[in-house]
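Enquirer: got a structure for you, letters missing:
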């Protein structure tokens, strides 16, 4: 690995970022070795407005009235009113195993939320064997607007097995157009479970709304755990979203180098920990995807890493150059990475220098984009056209 070259690239990136106005998106070259990211081709302008502050926010969802649901990792769920900037705590959230990367995680609405008021959320729990993620469905009761609460809580899915440590839960949630629930499950920093069909760690899972395996899953004949699995060989898939054609994409953290953007295919094995375009943190080499063509290679691999935290596909017209493109929240990169998935090859086309770690993104009805920073005293912000 050419460390001097990487150092030069990082220094050039720093010099460029200090000259960027915060209200405008800028192009960023991404021609590093072992990366398929292409030269930036877009310059979509934007402006940023801080709208609130949260303590370690983790996920954000939009209610039909355009109020926001925001989770905090320590175990709080809030309803936020964008017009008044008032936030109200939701009662009835279960106790979470807070620590490391664990705590309250993702939140999504049931496809028929307007009728049934059901939400789904994920969190880390402690139990026999250690820790693991759980997904719960509940009714969001807002009959008293100033006292929202969760009722009728039902755990529908758990990571198997529970293991020691509090990293790589992933536990992102998404519904597809057919009403199937998809869950990203990290390998919990244990490596081999990503290839073990009797564990749902390191997998992308496709379930019915009640948590049962969905018909048509590729490994139904291999037992009840394997029946949940759609794809395997994943490390820490923290971004998950469907594009306009209904294709699922996942952004996941690599080890030391090799962050991935994957087009998710039925029964595909993405190779971790057997292959990766990064290496172990110890410095031990992991063979690249090119050495094992039987494993599905990422559409883009980033070295230096972007540390993806979240993923949306932009549908609106407020930012016309981003329409139908992927927006990836970046942690260590302190950026929002814009990717065109319709080009061959798939390529990064713009990078927004946010100067803060970005934890989550969501699009609202008016076409604006709301995001949350990572960490304590983190901003809730809105991106709009200038």
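Expert: Okay, I see it. Quantities reported herein were computed from a predicted structural model and do not represent experimental measurements. Residues are numbered from 1 along each chain as shown.
Enquirer: all contacts plus neighbour counts: C-alpha atoms, from now on.
Expert: Fine.
Enquirer: For stretch 282-301, buried residues please.
Expert: For stretch 282-301, the neighbour count (16 or more other C-alpha atoms under 10 Å) marks 286, 288, 289, 295, 296, 297, 298, 299, 300, 301 as buried.
Enquirer: In this structure the first one contacts residue 272, no?
Expert: No. Between residue 286 and residue 272 there is no contact, the gap being 9.3 Å when judged by C-alpha atoms under 8 Å.
Enquirer: overlap in contacts of these two?
Expert: Counting by C-alpha atoms under 8 Å, 6 or more residues apart in numbering, residue 286 and residue 272 have no common neighbour.
Enquirer: Could you dump the buried residues of stretch 282-301 into CSV and include secondary structure and distance to residue 156?
Expert: Putting the buried residues of stretch 282-301 into CSV (DSSP: H, G, I helix; E, B strand; the rest coil; distance: C-alpha to C-alpha, whole Å) gives the following:
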residue, secondary structure, distance to residue 156
286, coil, 35
288, coil, 36
289, helix, 35
295, coil, 31
296, coil, 30
297, coil, 31
298, coil, 30
299, coil, 32
300, strand, 33
301, strand, 33
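Enquirer: Looking at the residues you listed, which two lie furthest apart in space?
Expert: Greatest spatial distance among those (C-alpha to C-alpha): 286 and 299, at 18.4 Å.
Enquirer: Where do the helices of this structure begin and end?
Expert: With helices called from DSSP state H, the chain shows them at 3-18, 113-116.
Enquirer: mind giving me TSV with these and columns for distance to residue 106 and mean neighbour count?
Expert: Converted to TSV, these look like this (distance: least, C-alpha to C-alpha, whole Å; neighbours: other C-alpha atoms under 10 Å):
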stretch	distance to residue 106	mean neighbour count
helix 3-18	31	12
helix 113-116	16	12
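Enquirer: In CSV: the ones you listed, plus distance to residue 218.
Expert: Shown next, in CSV, are the helices of the chain (distance: least, C-alpha to C-alpha, whole Å):
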stretch, distance to residue 218
helix 3-18, 41
helix 113-116, 29
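Enquirer: In space, what's closest to residue 127 - neighbours in sequence excluded?
Expert: Distance criterion C-alpha to C-alpha, 6 or more residues apart in numbering; nearest residue to residue 127, sequence neighbours excluded, is residue 162 at 7.1 Å.
Enquirer: got another, please set it beside the one above:
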């Protein structure tokens, strides 16, 4: 029998603190603290927060109370694995459907999986939990699960998957490692996926040659962008293109942790260049492209959290490239794991370092 512990959190409707940006000060308020390795956050239309914890718990925060939601999948909480991202379906208000990514136990290892479920009307449990996709094969390490899930404008689902610490596998399309996969809402393969029907290639693959994309989001035109970890240097922002090869581990703007050159340098014909890269590495996790009305001066800008240097990077998108405009930082931005736009145009972000979720407002 699985046991569900009574968890203690601090709900913090305290006075807002000022965080300086190039557009002036914004207000940042802690909503909940005391979280244990929070990974993903989403806000429902009625103002409840759903927060994943890597250990396997899904937390609902509403009306001044926090509780654990029952019925989550069994996870392999090893290394970087566990219960990872959460995204609400566009029709959540009617369907109550949400999507979760997690590291699923697989024989002697684990693989990135995508699940769907419906949140019960009272918010206490998940119903009709089912897997839509799992990587095949996964891996035996506890590294590089990727694991963001994004619902595209056509209703298909993008899931990012890391190379699992097996670098060459990111160029091997017979597995899902180092790929962004695309599936329909029922888990089937879309008819317009680029490699569907090609022998020896996993039909779910949309793009490949990724190292460990832990940030993903759509721009106003519905284009998918990712933020992914490099090795030593070379953390990338990529504008994802159907069927494209993003080069890992053949090309990179970083080097191995030993200092050795990666692959064949920084470019090769047939492999995509990053839209932007950081050197030194800032360890990106969580990506959002702002579309709301609360901060009109930020519309169309990209926000990426830094796990290493503890700031939020704001970038401008210039066609197929991006450039960093500023680094927003304060005591609240300690190891930013996720960043999302809330329904009212405010910005939610997770600080792993503080074990907290914050809301940024005007």
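Expert: Looks like it arrived, so ask away. Since the model is a prediction, treat every value here as computed from it, not as a measurement.
Enquirer: Now for the alignment partner in the second structure of the residue nearest to residue 127 of the first structure, how many residues are close by?
Expert: In the second structure, the residue matched to residue 162 of the first structure (TM-score structural alignment) is residue 138. Neighbour count for residue 138 of the second structure, taken as other C-alpha atoms under 10 Å: 25.
Enquirer: Tell me which residues touch residue 138 of the second structure, please.
Expert: By C-alpha under 8 Å, 6+ apart, the contact list for residue 138 of the second structure reads 106, 109, 110, 111, 112, 164, 176, 177.
Enquirer: separation between the counterpart of the fifth one in the first structure and residue 89 of the first structure?
Expert: Across the two structures, residue 112 of the second structure finds its equivalent in residue 133 of the first structure, going by TM-score structural alignment. Separation of residue 133 of the first structure from residue 89 of the first structure (C-alpha to C-alpha, to the nearest Å) stands at 22 Å.
Enquirer: More neighbours: which of those two?
Expert: Each of residue 133 of the first structure and residue 89 has its neighbours counted (other C-alpha under 10 Å); residue 133 has more, 30 against 18.
Enquirer: How about the contacts made by the residue lying closest to that one once chain neighbours are set aside?
Expert: Using C-alpha to C-alpha, 6+ apart and skipping residues adjacent in sequence, the residue nearest residue 133 of the first structure is residue 124, 4.3 Å away. Residues near residue 124 of the first structure by C-alpha under 8 Å, 6+ apart: 96, 97, 98, 102, 103, 104, 105, 131, 132, 133, 134, 169.
Enquirer: Could you tell me which of those residues count as buried?
Expert: Listed as buried from the contacts of residue 124 of the first structure are 96, 97, 98, 102, 103, 104, 105, 131, 132, 133, 134, 169; burial here means 16+ other C-alpha under 10 Å.
Enquirer: ok so, going back, looking at the helices of the first structure, which is nearest to residue 158 of the first structure?
Expert: helix 113-116 (22.8 Å).
Enquirer: Tell me which residues are up against the closest one.
Expert: Residues outside helix 113-116 of the first structure that contact it (C-alpha under 8 Å, 6+ apart) are 64, 119, 139.
Enquirer: What's the local residue count around the second one?
Expert: Close neighbours of residue 119 of the first structure, defined as other C-alpha under 10 Å, add up to 19.
Enquirer: quick one: what's aligned to it in the second structure?
Expert: Match for residue 119 of the first structure (TM-score structural alignment): residue 98.
Enquirer: Check the buried ones among the contacts of residue 124 of the first structure and tell me the two furthest apart.
Expert: Largest separation among those by C-alpha to C-alpha: 105 and 131, giving 14.0 Å.
Enquirer: Distance check, the spatially most central residue of the first structure against residue 309 of the first structure.
Expert: In the first structure, the centroid-proximal residue (C-alpha atoms, centre = their mean) is residue 239; its distance is 2.2 Å. According to C-alpha to C-alpha, residue 239 of the first structure stands 6 Å off from residue 309 of the first structure.
Enquirer: Report the set of residues contacting both of the two.
Expert: 251, 252, 328.
Enquirer: which residues touch the equivalent of the last one over in the second structure?
Expert: This means residue 328 of the first structure. Residue correspondence to the second structure (TM-score structural alignment): residue 328 of the first structure is matched to residue 304. By C-alpha under 8 Å, 6+ apart, the residues touching residue 304 of the second structure are 215, 227, 284, 285, 286, 287, 288, 312, 313, 314, 339.
Enquirer: So the fifth one sits against residue 229, correct?
Expert: No. Counting by C-alpha under 8 Å, residue 286 of the second structure sits too far from residue 229 to count as a contact (11.3 Å).
Enquirer: which one of the two has more residues nearby?
Expert: The residue with more neighbours, out of residue 286 of the second structure and residue 229, is residue 286; 29 against 26, by other C-alpha under 10 Å.
Enquirer: Aligned counterpart of the more buried one in the first structure, please.
Expert: Residue 286 of the second structure maps onto residue 310 in the first structure, by TM-score structural alignment.
Enquirer: Can you give me the distance of the residue nearest to that match when sequence neighbours are not counted to residue 307 of the first structure?
Expert: Distances taken as C-alpha to C-alpha, 6+ apart put residue 239 closest to residue 310 of the first structure, at 3.8 Å, once the chain neighbours are dropped. Counting by C-alpha to C-alpha, the gap from residue 239 of the first structure to residue 307 of the first structure is 10 Å.
Enquirer: Then residue 206 of the first structure?
Expert: When distance is defined by C-alpha to C-alpha, residue 206 of the first structure is 25 Å away from residue 307 of the first structure.
Enquirer: Residue 228 of the first structure now?
Expert: In terms of C-alpha to C-alpha, residue 228 of the first structure sits 27 Å off from residue 307 of the first structure.
Enquirer: Repeat that for residue 377 of the first structure.
Expert: For residue 377 of the first structure relative to residue 307 of the first structure (C-alpha to C-alpha), the value is 20 Å.
Enquirer: So which of these two has more stuff around it?
Expert: Legend: neighbour count by other C-alpha under 10 Å for residue 377 of the first structure and residue 307, higher for residue 307 (27 against 13).
Enquirer: residues in contact with that one?
Expert: Residue 307 of the first structure is in contact with 252, 253, 259, 330, 331, 332, 333, counting by C-alpha under 8 Å, 6+ apart.
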